[in-house]
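Engineer: after the sequence you'll find the predicted model.
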Amino acid sequence: MNRSGEPTLIASVQRALRLLEVVGQHPGGITAKCLARNTGLALPTTYHLLRTLVHEGYLAKLDDGAFIVGDQVAGLHDAAQAQQLRSRIRGVMTELREDLNAAIYLARYHEGEVVVDAIVDSPRTPRVDAWVDFREAAHATAVGKCLLSGLSKDERTDHFRRYPPEDLTPRTITGLRELVERPTPALVTDTEEYSLGTACLAAPVEGSDSPATLALSFPARKLAATGDYVRPLRAAADEISRVLAVAGEYPNWN
């Protein structure tokens, strides 16, 4: 900020951005002289900025001397789209957290593993204490069970071959026949199977190349209110499914 309270702006950055905007408006390319006329910049200044933008990969110079948008801009565009996609999904998750007063999870089954991509919680709605890696505890969590329900029996068998189910609490189901053969309902509940005192609910999310799920965790004492969670959870899962369908891809959360 300057003394007048206005933000301090860097004029050279503004000029460079203006050049990028004008180049982007000319798919076939535009010369330095035309750029100078379009932007009102002095020709020497235009050449100086163009050289810098070409060097950094934001512009490319064609054989005929015209300038076009460079690969770096395409990379920024892809990154911006991915960030917007993640932001929209987190917005749905945040709204669900506030509505249900519960921690919210987005997970998928990726390359043979349970991957929790995003968690939206708060001090008031803390996430479950992950005392056992979710990859090893798919049999005991609503998240894992929902994801495994999207696999074939052979794929589920392979998963449990790699991660044999173990008792995590007195309520944990470990029978392979039940875990592999028994159909899993569309809405999955974990009633203190992973952690005593904690219950979870998970719904499938469509639009991903691999099984995905939206889930929430809450104190087990609130199990009587599970019915109040069902419709909002399904609605949020459907909304994320629509977002993914429009985007045509599942975002990279790394």
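Structural biologist: Great, that's in hand. Computed from a predicted model, the values in this text were never measured in an experiment. Numbering: from 1, shown residues only.
Engineer: when you work out contacts or count neighbours from here on, use the C-alpha atoms and nothing else.
Structural biologist: Fine.
Engineer: which non-adjacent residue is nearest residue 43?
Structural biologist: residue 36 (5.6 Å; CA to CA, 6 or more residues apart in numbering).
Engineer: just give me the neighbour total for the one you found.
Structural biologist: 17 (other CA atoms under 10 Å).
Engineer: take the one below as the second:
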Amino acid sequence: MDGTDRGRTGGREPTLIVSVQRALRLLEAVGGQDRGATAKQLARQAGLPLGTTYHLLRTLTHEGYLQRLEGKFYVGESVDGIGRAGDRQAWQADLRTRIARLGEELGAAVYFAVYRDGEVRVVDVVAGPGRPAVAEWADFRATAHAHAVGLCLLSQLGEQERRDHLARHPPEGLTPATVTDRAAVLRRLAAVGPTRPVLERQEYQPGTVCAAVPITVGAVVATMALSLPLSQSARLPAAAERLRELVGAMTPSFVL
């Protein structure tokens, strides 16, 4: 930045950067004290004026990065959140790598989805040349009765939870093959085996067939699914079974 730039900002940007540097030095100082530290101790360790230290400590405590107990400062929950965000990014990268490998072996588009807070949530989709993903032309959350992902997730719920979901999202006809009778959908869900793939043929989108396998780890309700163009529908049962085998061989912790 040249002198003209500094004139326009009034010198404030460098001051903000210094404040951030000082705050980080304080966080590092607190993190190195298992038994907590007072403001005076932290000021000495970070090499900061005591008044500046008090100001930054109040701000960091207010934002949850630090907590104060009996005159000493400790690491707060917001710092843990930063670590969890990093863990989540690593988890997402690992998940995407796994899905990509599944897609390449199966020659299909592959999906990972969960049932959370009463809704179907597609977490990730990996497609490729010759294996296009299903376009979400109708909200996946409201059409669980019509696609393999939703049917597989609902099949893992209790009967009352299934009824509640269908009451909130009544079955609608999306294609000529869609089952729209609520009782028929409930019977279909009840008939799904606990580890068996769910197959769906052109119920959500004409020209596409799908399969999904359940993943249940603790309270997590999840599924891995695949889709194929109708021209490859003869491959669906074998591909679904292979998907079940591959997912079963994975470490279950990757869905947490």
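Structural biologist: Right, received. Where do you want to start? Only a predicted model underlies this, so the values are computations on that prediction, with no experimental measurement involved.
Engineer: what's the TM-score here?
Structural biologist: After superposition, the two chains reach a TM-score (TM-score structural alignment, normalised by the length of the first structure) of 0.71; 232 aligned residues with a CA RMSD of 3.4 Å.
Engineer: hmm, back to that, now do the buried residues in whichever strand or helix holds the residue nearest to residue 43 of the first structure.
Structural biologist: Residue 36 of the first structure is part of helix 32-39, with elements assigned from DSSP states H and E. Buried residues in helix 32-39 of the first structure, counted by 16 or more other CA atoms under 10 Å: 32, 35-36.
Engineer: if we can go back for a sec, distance check, the residue nearest to residue 43 of the first structure against residue 29 of the first structure.
Structural biologist: 14 Å (CA to CA, to the nearest Å).
Engineer: again with residue 70 of the first structure
Structural biologist: 11 Å.
Engineer: the inter-axis angle of the helix or strand that residue 54 of the first structure is a member of versus helix 32-39?
Structural biologist: For residue 54 of the first structure, the host element (DSSP H and E) is helix 43-55. Angle of helix 43-55 of the first structure versus helix 32-39, following axes from the mean of the first three to the mean of the last three CA atoms, to 10 degrees, is 110 degrees.
Engineer: going on from helix 43-55 of the first structure, what's the next piece of helix or strand?
Structural biologist: strand 59-61.
Engineer: how much does whatever helix or strand comes next after that next one stray from the second structure?
Structural biologist: As assigned by DSSP H and E, the chain's next helix or strand after strand 59-61 of the first structure is strand 67-69. Here the mean offset of strand 67-69 of the first structure against the second structure after fitting is 2.8 Å, by mean CA distance after the TM-score superposition for the first structure.
Engineer: helix/strand/coil for residue 161 of the first structure?
Structural biologist: helix (DSSP: H, G, I helix; E, B strand; the rest coil).
Engineer: for residue 212 of the first structure, see how far away it is.
Structural biologist: 21 Å.
Engineer: cool, and residue 206 of the first structure?
Structural biologist: Taken as CA to CA, the span from residue 206 of the first structure to residue 212 of the first structure is 7 Å.
Engineer: same check on residue 241 of the first structure?
Structural biologist: Residue 241 of the first structure is 9 Å from residue 212 of the first structure, by CA to CA.
Engineer: give me the more crowded residue out of those two.
Structural biologist: More crowded of residue 241 of the first structure and residue 212, by other CA under 10 Å: residue 212, with 31 against 22.
Engineer: now name the helix or strand holding the nearest residue to the more buried one once chain neighbours are set aside.
Structural biologist: Distances taken as CA to CA, 6+ apart place residue 108 nearest to residue 212 of the first structure, at 4.0 Å, with adjacent residues excluded. According to DSSP H and E, residue 108 of the first structure maps onto strand 103-110.
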